[in-house]
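Enquirer: Return a 3D structure for these sequence lines:
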Amino acid sequence: MSTIKDVAALAGVSFTTVSHVLNNTRPVSAEARARVLAAVDEIGYLPSAVARSLRRSETKIVGVLVPNVRNPFFAELVVGVEEWCRQAGFSVFLCNSDNDPKHQQSYLRTLLEKRIDGLLLSSAGDTEALATTFRHASVPVVTVDRLVPGARADRVSVNNQLGAFEVVRHLLELGHRRIGCVSGPAEFEVTTERVTGWRNALQQRGIAPRPEWLAESDFSTAGGYEAVKALLRRQPELTAVFTCNDLMGMGALRAAAELGLTVPRQLSVVGFDAIELGSYVYPALTSVGCSIRELGREAGRALIERIENPQAPFKDLQLVPHVVLRESTAAPLSPEQ
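Expert: Model prediction:
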């Protein structure tokens, strides 16, 4: 592997001159600069990013830690983050905790040891351990959709309670009165917010949300399938189901088919997040959300702004979701239901 001394020898200059050319730290004559750049091209020299970061106390790298890259929501989110960061001259180092808090903590330590300039986190839980880590972190942090109590960090999120309220209200306006809910893990703030939105929508119409209409799952397609299948077997009177993310909604479509229920004629199904994939299942899944890519861009922008202005007041940016009407909802067979 070539070194800066090899470049200097080929260009006929000192290695400090090569360093000044590559790092723009001191004026160098046009003729010497041209010789240095030609030598760099000829031998394929690559400056050490690690050494440069030590000199400048920056790496131009941000860490992004998500709980599940198999979930299309996070894939779309990361695309938006990367778009904004690339425009700002930053590279993205992506880590997947696979919904395991221990993996999450391990990756957090690794990212912070790599001298990243900032961290964007969508938490996989274990908020107490996260809060402890954040208290010792010296880099700017932005969290996405999930609050870390006590963290000195900006947050970018979707108004989960409003979104759930609006999509359940859509079902109510169609004439549904017995609407089940499949939540994510109870320890997640996003779960609490979305379940609250479901409850509030029913209560506003004078309907008491029964405990037996609520089932907990894990935000996965398989989890949604199992939860909805069990829920409909226990509560066959339900005419609609709100799942707290689109992956569980897709699992609900499969569960309904296996139970012999036609969607939406016999059962309406709605999700949350409005992921692109929801348009291509059959029937296409009615959902609620905002542009996930835009959410990622906003998160990336918040992180770069925090890196560039670390003393600015912390922000809590909340995007407003809207209902995306597709094919999985219709009026119940009988207004009496």
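Enquirer: Could you use CA atoms for every contact and neighbour count after this?
Expert: Fine.
Enquirer: give me the element residue 318 is part of.
Expert: Under the criterion of DSSP states H and E, residue 318 resides in strand 316-319.
Enquirer: number of nearby residues for residue 205?
Expert: 12 (other Cα atoms under 10 Å).
Enquirer: Now the strand holding residue 318: buried residues?
Expert: In terms of neighbour count (16 or more other Cα atoms under 10 Å), strand 316-319 has its buried residues at 317-319.
Enquirer: Please apply the same query to stretch 193-208.
Expert: Neighbour counts over stretch 193-208 (16+ other Cα under 10 Å) mark 193-202 as buried.
Enquirer: Another for comparison:
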Amino acid sequence: MATIKDVARRANVSVSTVSRVLSGKAFVDDATKTRVMEAIQALNYQPNPLARALRERKTNIIALMVPGIENQIWPLVARGVENVARKNNYTVLLCNTDDDVETEKRYLVRLRRQWVDGIIVAPARDDSPHLRELHDSGFPVAQVIRGFENDGMDNVMIDNFRVAYDAASYLIKTGHRRIAIASGRQDLHIYRRRLEGYKQALADHGLEADPMLVLQEIKELNNLYRLTQQRLRSGVQIDGLLATSDPKAIIVMRAIRDIGLRIPQDVSVISIDNIEQSNYFEPQLTTMSIPFIQIGELAAKKLIFHIHDPEHFEAVTDYLDTELIIRKSTR
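Expert: Down below sits the predicted model:
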């Protein structure tokens, strides 16, 4: 296998001249460049990208760390990241943390050692001092979907308070008065904010925030199925339900139907996400649509800008708009 020294010898130039021709970052006269390229072709020389990366301290690889690719929102975010990465000659390395902080920490250590140029992460927990330390060290890192707003770190997300407020308000404006919420883990800021948005919508419309209407996810989604049925069978009156994600909507819709109630005639259901399958649920799911692909695209653009121009980079939280998609699960 030919080496860069073989190319230099054949073209009668120095190794550094061959490197300049390969990088395209420094001037080399046309005649010399032609000799080098002819030598490369004759010897079938293949540059070693790892060696170049070690020299330049740059690999053109960015990492995307997500809780679990089985949740259908994360492939959409990944698609957005890859769309931008490909256009900018970056490769994306995907890592699943399984919502485990220790796994997240181990990945961060390995990724830095393996010379990735930057990391996009959906944090496993709100309290992530290891991410803060990484950011404060100057390493390019961006958060997506999760994390705190305006915490001094780069973030791309939606207004989680507003999206739940708007969803609950839609049910109220269409005549619903006993509105439950299938809430998410309260150790995650996004679900705390969605619960707050729901409660504020009730208060602003003069409705009581009944604790019995809060269906709290506990560890596994299957528990949400049992809790939904338990509340309905105990006589708790529910005429509308806000699911704080589409997977939760699937669970509560199944629970409602399995005890003989109809959607939307007896209970209307609205959700937050708008994964592709929500249009194929029975009935089709009314939902607040989150632009997951665009979130991934913007996060990648911000990260790549940080990589290339750290002196002018400023970490901010960007909010993308959501949209109400009315289908057949509400009346």
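Enquirer: After superposition, what is the TM-score?
Expert: After superposition, the two chains reach a TM-score of 0.89 (TM-score structural alignment, normalised by the length of structure 2), with 330 aligned residues with a Cα RMSD of 2.6 Å.
Enquirer: what's the average distance of the helix or strand containing residue 230 of structure 2 to structure 1?
Expert: Here residue 230 of structure 2, judged by DSSP H and E, is contained in helix 221-233. Aligned to structure 1 and superposed, helix 221-233 of structure 2 gives a mean residue distance of 4.0 Å (mean Cα distance after the TM-score superposition for structure 1).
Enquirer: Report the separation between the nearest residue to residue 74 of structure 2 once chain neighbours are set aside and residue 119 of structure 2.
Expert: Here the nearest residue to residue 74 of structure 2 in space, its sequence neighbours aside, is residue 66; by Cα to Cα, 6 or more residues apart in numbering that works out to 6.8 Å. To residue 119 of structure 2, residue 66 of structure 2 is 11 Å away according to Cα to Cα, to the nearest Å.
Enquirer: same deal with residue 170 of structure 2?
Expert: Distance from residue 170 of structure 2 to residue 119 of structure 2, by Cα to Cα: 37 Å.
Enquirer: Neighbour count for those two, which is higher?
Expert: For residue 170 of structure 2 versus residue 119, neighbours defined as other Cα under 10 Å are more numerous around residue 119 (25 against 17).
Enquirer: Now do the same for that one: helix, strand or coil?
Expert: Put simply, residue 119 of structure 2 is strand when judged by DSSP: H, G, I helix; E, B strand; the rest coil.
Enquirer: Which of the buried residues of stretch 193-208 of structure 1 fall within helices?
Expert: Secondary structure from DSSP state H places 193-202 of the buried residues of stretch 193-208 of structure 1 in helices.
Enquirer: List the residues that contact residue 18 of structure 2.
Expert: 4, 7-8, 36 (Cα atoms under 8 Å, 6 or more residues apart in numbering).
Enquirer: And the helix or strand hosting it, what's buried?
Expert: According to DSSP H and E, residue 18 of structure 2 maps onto helix 15-23. Of the residues in helix 15-23 of structure 2, 17-19, 21 count as buried by neighbour count, 16+ other Cα under 10 Å.
Enquirer: go on, stretch 107-121 of structure 2?
Expert: Residues 107-108, 111, 115-121 are the ones in stretch 107-121 of structure 2 that count as buried (16+ other Cα under 10 Å).
Enquirer: same deal with stretch 20-40 of structure 2?
Expert: Those would be 21, 32-33, 35-37, 39-40, for stretch 20-40 of structure 2 by 16+ other Cα under 10 Å.
Enquirer: would JSON lines of those with secondary structure and distance to residue 253 of structure 2 be doable?
Expert: Listed next are the buried residues of stretch 20-40 of structure 2 as JSON lines, based on DSSP: H, G, I helix; E, B strand; the rest coil; distance: Cα to Cα, whole Å:
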{"residue": "21", "secondary structure": "helix", "distance to residue 253 of structure 2": "62"}
{"residue": "32", "secondary structure": "helix", "distance to residue 253 of structure 2": "71"}
{"residue": "33", "secondary structure": "helix", "distance to residue 253 of structure 2": "67"}
{"residue": "35", "secondary structure": "helix", "distance to residue 253 of structure 2": "70"}
{"residue": "36", "secondary structure": "helix", "distance to residue 253 of structure 2": "67"}
{"residue": "37", "secondary structure": "helix", "distance to residue 253 of structure 2": "64"}
{"residue": "39", "secondary structure": "helix", "distance to residue 253 of structure 2": "67"}
{"residue": "40", "secondary structure": "helix", "distance to residue 253 of structure 2": "64"}
